[in-house]
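In: generate a structure from the sequence data that follows.
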Amino acid sequence: MHRADPDTPFSEPEIYDEVAYAYDGTLEGLLSAIFAAYERHENPTDVVPESHLQPRLGQRVAAIPTNMNHAARVLRGVKRACGWRAAHAVKQASCSDEPDAGTAAYRFVRYAMDEQKLRACDRCRKRASCKGRGGTGPCPKMRGRALSDITHPAVERLFRISRSISQECEHMRQFVRFQHLRGESEGGGTSTEVWFARVSPKASVVPLVMDHFVERLGVQPFIIYDEVHELAGVYDGGDWHLVATAGQGDLAGALPDPTADEALLSEAWRAFYRSVSVGARYHPELRRQFMPKRFWKSLTELQESPASLRRPTS
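Out: Alright, predicted model coming up:
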């Protein structure tokens, strides 16, 4: 297969038969499947995680192994040709629970790369002074234009998925509540306390919000546990990593007890929440719109006060 650039694995795919690509559900797996489609000169009908695969009648299934080098090349190619917004949208699609998210990402990449090929530099008046690739590659001024063409079917679906993931990330940044847990010391050393948060997002967005909380909490270790997708984001004060908890049981049950002042601080937060609320302006429908009810069970301010801290009623 001829390639103008070793970092760009894209060439025009050819349709041989109806085939579905199955990958492991990760971003790297999705990018590897996109690479395989161009390398094999195939145009898969579906690109889906193995857990969501439902083959159609007469459809051939190809299991695509994850290749980190191939994934990196695809991501570099999309970012260089289509801009960082397009590459970020593909990343967001890999975190979605929608069964067609992988297919939407593949179709968008194919459409975006084809659009860039059509924008030749031969008749461009600024070809000699172009700061892109010397007048031979994707026009730098057209980067990101493909993602803006939301009327095209290949863009519209990815745009909706990306917008939904962005909204879920914003909900996570707003409604994550941490508990202060005791640290366990080894060999008589100093114990390190940790902050723990349990979340139930409708997409696996913990990898997308970890940088935000690292910036907010600084060197303080914390854990964000996604009980729906059985994934934990763990920050040790220096770097963060992801831990799959599938088959490990309830992670929260294996954690240390809260610190002595955790109950007092939680009650203080609930008291503040009640003090700033205005009963005359209570609007339950608007509240559910801006604060989805699925987050309420994890919000400290909406939980009942412990019996030991409740004031006696007269």
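In: C-alpha only now, for contacts and for neighbours.
Out: Will do.
In: next, the residue lying closest to Thr103 once chain neighbours are set aside: secondary structure please.
Out: Leaving aside its sequence neighbours, Thr103 sits nearest to Val47 (C-alpha to C-alpha, 6 or more residues apart in numbering; 4.5 Å). Val47 falls in the strand class when you classify it by DSSP: H, G, I helix; E, B strand; the rest coil.
In: show me where this structure has its strands.
Out: In the chain, the strands defined using DSSP state E lie at 19-23, 46-49, 60-63, 179-181, 194-199, 222-226, 231-235, 240-244.
In: also this sequence, please, to line up against the first:
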Amino acid sequence: MVVFVCEDSPEGIFTGVYDAWNSRLGHENVRLEVQGEYNYSLFSEYREVAVDRLKAQKVVRSVRRSLSELAYSWIYRTALSEREDRAEAVYRFLVCGFSAGAAGRRITENLQIPAVQTVFQINRAVANEAHLQTEFLRFAEYSDHVLFSEIGPKNRVTALLMPYFTDRLPSEPFIIYDKNHQEAGVWTGKGRWYMMRGAETEPLQALSGRTDQSEYAALWSAFFHQIGIKERENPACQRMHLPLRYRKYMTEFQFGSNRSNLAKL
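Out: I've put the predicted structure just below:
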């Protein structure tokens, strides 16, 4: 078994797909793994995959042309997930799709195939988390009138959030910082948004954990707690609709339940 070890990014995984396919070793004799997330096997050969944007783009073009745009969106979200088998899942899905010939354009409809079902489930989990983040994400305005938001998602959903917020805040520079994965999406208010990763995000760590202390933030927090009806409180229902892991990044919970915020304004 030859294991192709990919960088943890969509480009890295798609490059791994290209190299594994072009190796001509046979699909049953290769496997894809993400760097740092696999256990060495005594009888396997490991090959490091260097990210190559041209190779990744060839894979993307082939998927869009021979399969479908939906199939591409599925594997892209799968590559952004935190599942340890995400690279292998993408590869097996594409093997099924391209092996089906013309029927490959309907590969996303064949959920009875285990490889398709796996990618469908991973894609759905990532898409759901991205959707929740559009509802729960909060911005604070810091120096130079730049909006800053810190999030802590399970999956790498920042790249999925950027088109949504650039469309809704077209003239407002903002940064969405993913604390868990050390990456950030940056929009300057013009041109194109871009991603920062790893060491590039170190300057943003100074803002990590800061509470929005503006008067509007205090007013919003006070309003949130004032409108609650004590007799109607249902913590279990609230946790179901708003999981606890999102709350530490939300303005209305950063101030706690102190109802004196109104008096401070």
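In: kindly provide the TM-score of these chains.
Out: After superposition, the two chains reach a TM-score of 0.89 (TM-score structural alignment, normalised by the length of the second structure), with 259 aligned residues with a C-alpha RMSD of 2.4 Å.
In: out of the strands of the first structure, nearest to His88 of the first structure?
Out: Counting by C-alpha to C-alpha, His88 of the first structure lies closest to strand 46-49 out of the strands of the first structure; the figure is 18.2 Å.
In: after superposition, how close is that closest one to the second structure?
Out: Compared with the second structure after fitting, strand 46-49 of the first structure deviates on average by 1.7 Å (mean C-alpha distance after the TM-score superposition for the first structure).
In: do I have it right that Arg259 of the second structure meets Ile227?
Out: No: using C-alpha atoms under 8 Å, Arg259 of the second structure is not in contact with Ile227, being 10.6 Å away.
In: picking up where we left off before, Ala93 of the first structure: which of the strands of the first structure is closest?
Out: That would be strand 46-49 among the strands of the first structure, by C-alpha to C-alpha, at 11.2 Å.
In: who's in contact with the closest one?
Out: 19-25, 30, 33, 99-103, 106 (C-alpha atoms under 8 Å, 6 or more residues apart in numbering).
In: quick one: it aligns where in the second structure?
Out: Aligned using TM-score structural alignment, strand 46-49 of the first structure spans residues 31-34 in the second structure.
In: what of stretch 279-299 of the first structure?
Out: Against the second structure, stretch 279-299 of the first structure falls on residues 230-250 (TM-score structural alignment).
In: which residues does that stretch contact?
Out: Under the contact criterion C-alpha under 8 Å, 6+ apart, stretch 230-250 of the second structure has outside partners Phe136, Leu137, Arg138, Glu150, Ile151, Gly152, Phe253, Gln254.
In: repeat that for stretch 236-243 of the first structure.
Out: Pro207, Met210, Gly218, Val219, Gln220, Pro221, Phe222, Leu231, Ala232, Gly233, Val234, Tyr235.
In: got the contact list for the residue nearest to Gln92 of the first structure when sequence neighbours are not counted?
Out: Of all residues not flanking Gln92 of the first structure in the chain, Ser162 sits nearest, at 5.8 Å (C-alpha to C-alpha, 6+ apart). Applying C-alpha under 8 Å, 6+ apart to Ser162 of the first structure gives the contacts Ala89, Val90, Gln92, Ala93.
In: one more: Val17 of the second structure?
Out: For Val17 of the second structure, counting by C-alpha under 8 Å, 6+ apart, the contacting residues are Leu32, Val59, Tyr91.
In: the counterpart of Glu84 of the second structure in the first structure: what's its closest spatial neighbour, skipping adjacent residues?
Out: In the first structure, the residue paired with Glu84 of the second structure is Pro99, using TM-score structural alignment. Excluding its sequence neighbours, the residue lying closest to Pro99 of the first structure (C-alpha to C-alpha, 6+ apart) is His52, at 6.0 Å.
In: state the number of residues packed around the one you found.
Out: 15 (other C-alpha atoms under 10 Å).
In: next, format the contacts of stretch 230-250 of the second structure as TSV and append distance to Ala218 of the second structure.
Out: Output for these, formatted as TSV (distance: C-alpha to C-alpha, whole Å):
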residue	distance to Ala218 of the second structure
Phe136	17
Leu137	17
Arg138	13
Glu150	18
Ile151	20
Gly152	22
Phe253	11
Gln254	10
